[in-house]
Every structure is written in structure tokens, then in C-alpha cells.
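J.: one predicted model, sequence on top.
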Amino acid sequence: MENEKTRKTKIVVAFAAGVCIACGIFYAANCFGWFASVFGRTNGVRSDGATISEVKQQLDGAKNNQRELQKTADAIEGTVGDIRQEVSGAREEVGRAEQSLFDAENQSQRAGELIDECQRILDGAGKRVQTKTEAH
């Protein structure tokens, strides 16, 4: 019986040692990246299932989108420049209109002064004519 117990103990110890050695080998293989292709890893990069060609297509699409956005931004910048020029032109026109209004107001004021002067002249002439007719 003693031999059988010893034999069973040796089998259990051998099994435990085999499990420990297998675990050690698996751990070392995992640390050195020997199972990388099996678990979807390469150089520390995990695959999410997308192929290189799919990723390339996505990158090409992103490049095309970026180009289109740049074209749109350039067009917007050109439009903004045109608007600035139009606003500048409108400001100049407003300045000219203000000057014309100022000139018209000055001319109107001068015309009023001339009318007043003409009325004084006519009043003076009327008084002289009236004085002459009364004298005759």
C-alpha cells in the first residue's frame, strides 16, 4: 500500500509540475509575442477586424473630404473678400451722398439768402417807385 500511495503522490506531483511548466511556457510565449498572430496582435497593435485595404479606403476618403473642405473654405474666403470690397465701395458711396447732401444744404441756404436779398431789393425799389409816384 505504501508503494501505491507513493506512486499516486508522484503522479499528482508530476501532474502539478507539468501544469506549472505548461503555464510558465504559455506565459513566456505570451510575453515574447509568440502568440501575437493567434490573438490578433502585432507589435502591440490589436486588430479590430478592419483590413489594411479598408483602412486605406477610409484614409483616402478622409483625404478627399479634407480637400473638399479646403476648397469650400477657399471659396468662402474669396466671397468674404468680395463682400469686404462691396462694403468698402458702399461706404465710399455713402460718403459721396453725405457730401452731396451737405452741398445741397449749403446751396439751399445760399438760395434762401439770395431770395431774402432780392426781396429787400424789391421792397426798396417798390418804396422808391411809390415815393416818386406820390411826388408827381
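T.: Thanks, I have it. Computed from a prediction, not measured in an experiment: that's the story for all the values here.

J.: C-alpha only now, for contacts and for neighbours.
T.: Fine.

J.: can you name the element that comes right after the helix or strand hosting residue 15?
T.: Using DSSP states H and E, residue 15 maps to helix 2-31. Downstream of helix 2-31, the first helix or strand assigned by DSSP H and E is strand 41-42.

J.: just want the most central residue of the protein.
T.: Most central in the chain under Cα atoms, centre = their mean is residue 73, positioned 8.1 Å from the mean C-alpha point.

J.: another one to put next to it:
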Amino acid sequence: MLNDEEKSKNSHRYYIIIIIIIIIIAIVVLCAAFYCIMRSGGDNGSGNNDIRNQLNEAGNAQQSITTGIENAENTADGIAGSIGESETAIGNAGTTVTRLEEQQRQSGEIIAECQRILEGIRTRNETRKE
């Protein structure tokens, strides 16, 4: 029986030794992780300042691009308005040309009629003289 008790005690010792080894390994891993974290961030945030500056610059660049896009949209709207006004002016000019052509035709008819009247008057005057 004594042999079974000694085996049991030895078994418990092995478990205790394994648990202690696991705890020591965990402490070493935690210390190594803490060291790595402190080493990478141990510049009192100057790395963070660089990142913050880069983010601010990116934000400013994005704002500048957005402003440029808005200006381009306003310019495009202005051009579209000018095109609309030009189309209206072209339509008005076309109407004016049509009216001028009609007036020219009417003027030609009036001149032709006046010439017939004058010819008629001349003919009458010649017949009276004879």
C-alpha cells in the first residue's frame, strides 16, 4: 500500500511541477509581450503624432479635392446655362432670318408692283401725248 501512496504523492508532485512550469512560461511570455509593446510605443507618442499628421494631411487633401469637384460642378452648371442661352439666341436668330426673308420677298413684290404702276403711268402719258 505504501507503494501506491508514494506513486500518488509523486504524481501530485509532477502535476505541481508542470503547473509551476506553465506559470513561469506564461510570465515570461507576458514580460516579452510587455517589452515589445513598450519598445514599439516607447517614443512617447511621436509615432502617433506622425500618424495624426498624415491623417490630417489626408483629410486636408480630401477637402481640397472635394472643393475642386464642387468648383468643377459649378463651372459645368455655368457652361450648361451658357449653352442654353446660346441655343435660345440661335433660335431667335433663326426666327429673325425667317422674318427678314419674308420681308425681303414682300419688298420684292412691292417693288415689282410699283414698277408695273410706273410703267402703266408712262404708257398712259405716252398715249396722251400722241
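T.: Perfect, thanks for sending it. Everything numeric here is computed off the predicted structure, so don't read it as measured data.

J.: got a TM-score for the pair?
T.: The TM-score (TM-score structural alignment, normalised by the length of the second structure) is 0.71; 118 aligned residues with a Cα RMSD of 3.1 Å.

J.: about what we covered before: counterpart of the residue nearest to the centre of the first structure over in the second structure?
T.: Aligned by TM-score structural alignment, residue 73 of the first structure pairs with residue 62 of the second structure.

J.: what's the spacing between its match and residue 55 of the second structure?
T.: To residue 55 of the second structure, residue 62 of the second structure is 10 Å away according to Cα to Cα, to the nearest Å.

J.: same question, residue 77 of the second structure
T.: Residue 77 of the second structure is 33 Å from residue 55 of the second structure, by Cα to Cα.

J.: kindly report the same for residue 15 of the second structure.
T.: In terms of Cα to Cα, residue 15 of the second structure sits 53 Å off from residue 55 of the second structure.

J.: equivalent analysis for residue 97 of the second structure, please.
T.: Taking Cα to Cα, one finds residue 97 of the second structure at 62 Å from residue 55 of the second structure.

J.: and what of residue 103 of the second structure?
T.: Distance from residue 103 of the second structure to residue 55 of the second structure, by Cα to Cα: 71 Å.

J.: output the longest helix belonging to the second structure.
T.: For the second structure, the longest helix by residue count, based on DSSP state H, is helix 46-129.
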